[in-house]
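Novice: missing the sequence, but the structure's below:
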């Protein structure tokens, strides 16, 4: 059922709230290691070079895939979110937790001896912004609420 709380353009043809565009950007940010993995796999010859450029330590790469799992699952489930409302409802908290882990990840790497770089600082800033957005955005919160019929 439509509410006057959101703009009419925020609803699809079935009267359900659409996921905000920034939600997809946050999913890409959270799944950044997965995106790199897919790009490296698609660029066969340069894939190993690409992975070594971003992840010289291969253990960091495999550990980096873990926080992106909720984002990948949310991406896959988003098209069927109305078929699995209870599962979808729990994903917001899981995405917030994953974003918190990613926010702490880079400073931990710095403490373990990795040099501070502009890319690392940019990722921390983007992680902070994404976490604040995930926690505070009303429309996103409404998209994860269980719909009463």
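Specialist: Sure thing, it's come through. These numbers were taken from a predicted model, which means no experiment stands behind them. Residues are numbered from 1 along each chain as shown.

Novice: make it CA atoms for all contacts and neighbour counts henceforth
Specialist: Will do.

Novice: Locate the residue nearest to residue 35 when sequence neighbours are not counted within the secondary structure: which element?
Specialist: Nearest non-adjacent residue to residue 35, counting by Cα to Cα, 6 or more residues apart in numbering: residue 28, 7.4 Å away. Per DSSP states H and E: residue 28 is located in helix 21-30.

Novice: Please work out which residues outside that helix touch it.
Specialist: 35, 67-68, 71-72, 74-75, 98-99, 102, 127, 130, 140 (Cα atoms under 8 Å, 6 or more residues apart in numbering).

Novice: Okay, one more to line up with it:
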């Protein structure tokens, strides 16, 4: 295992999760974030939802796929208690990114691309996030259980 500098560890002695990991979780949970913002802005909630999800066909699958990222947010605080679940969750996040990529690829409508390049940008970010979740060494080390805390 590679040894990291002391500032890369938290007060519990665990390797801190990289900043990009949190951005990927936000990317994967984007439908939940839109839902919370729409719920908080009561009068404009319907307008916000129709802005991000004009056909509503993608809203509920987006919520379902975002559950993995929401669970990762919650599990990150219990890394020492739920060691086996946490160590397997990285692969669940990778699978979720690839499922999101595949689902968005099937939903890609070329007439919408003339209006906005956002679907293609999100498609690329989902694929890049899956690659980063697999390839980043520091993130991989964050998901490896310590021998002292392993069950």
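Specialist: Thanks, I have it. Being a predicted model, the structure only gives us computed values, none of them experimental.

Novice: Tell me how they score on TM after superposing.
Specialist: Here the TM-score for the pair of chains, by TM-score structural alignment, normalised by the length of structure 1, is 0.91; 146 aligned residues with a Cα RMSD of 1.6 Å.

Novice: which residue numbers in structure 2 go with the helix holding residue 28 of structure 1?
Specialist: On structure 2, the counterpart of helix 21-30 of structure 1 by TM-score structural alignment is residues 19-28.

Novice: Mean deviation, the matching stretch versus structure 1?
Specialist: Compared with structure 1 after the fit, stretch 19-28 of structure 2 shows a mean deviation of 0.4 Å (mean Cα distance after the TM-score superposition for structure 1).

Novice: where's whatever residue of structure 1 lines up with residue 69 of structure 2, which helix or strand?
Specialist: Using TM-score structural alignment, the partner of residue 69 of structure 2 in structure 1 is residue 71. Assigned by DSSP H and E, residue 71 of structure 1 belongs to helix 69-78.

Novice: Return the mean post-superposition distance for that helix against structure 2.
Specialist: When structure 2 is overlaid, helix 69-78 of structure 1 sits 0.6 Å from its aligned residues on average, using mean Cα distance after the TM-score superposition for structure 1.

Novice: Nearest residue to the middle of structure 1?
Specialist: Nearest residue to the geometric centre of structure 1 (Cα atoms, centre = their mean): residue 27, 2.6 Å.

Novice: Can you give the distance of the helix ranked longest in structure 2 from its chain's centre?
Specialist: Looking across structure 2 with DSSP state H, the single longest helix is helix 83-107. The chain centre lies 8 Å from the centre of helix 83-107 of structure 2; the measure is Cα atoms, centre = their mean, to the nearest Å.

Novice: picking up where we left off before, hang on, isn't the match of residue 69 of structure 2 packed against residue 95?
Specialist: Yes: the pair residue 71 of structure 1 / residue 95 is scored as a contact, 6.7 Å apart, by Cα atoms under 8 Å.

Novice: related to what we said a few turns ago, what stretch of structure 1 does the longest helix of structure 2 fall on?
Specialist: By TM-score structural alignment, helix 83-107 of structure 2 lines up with residues 85-109 in structure 1.
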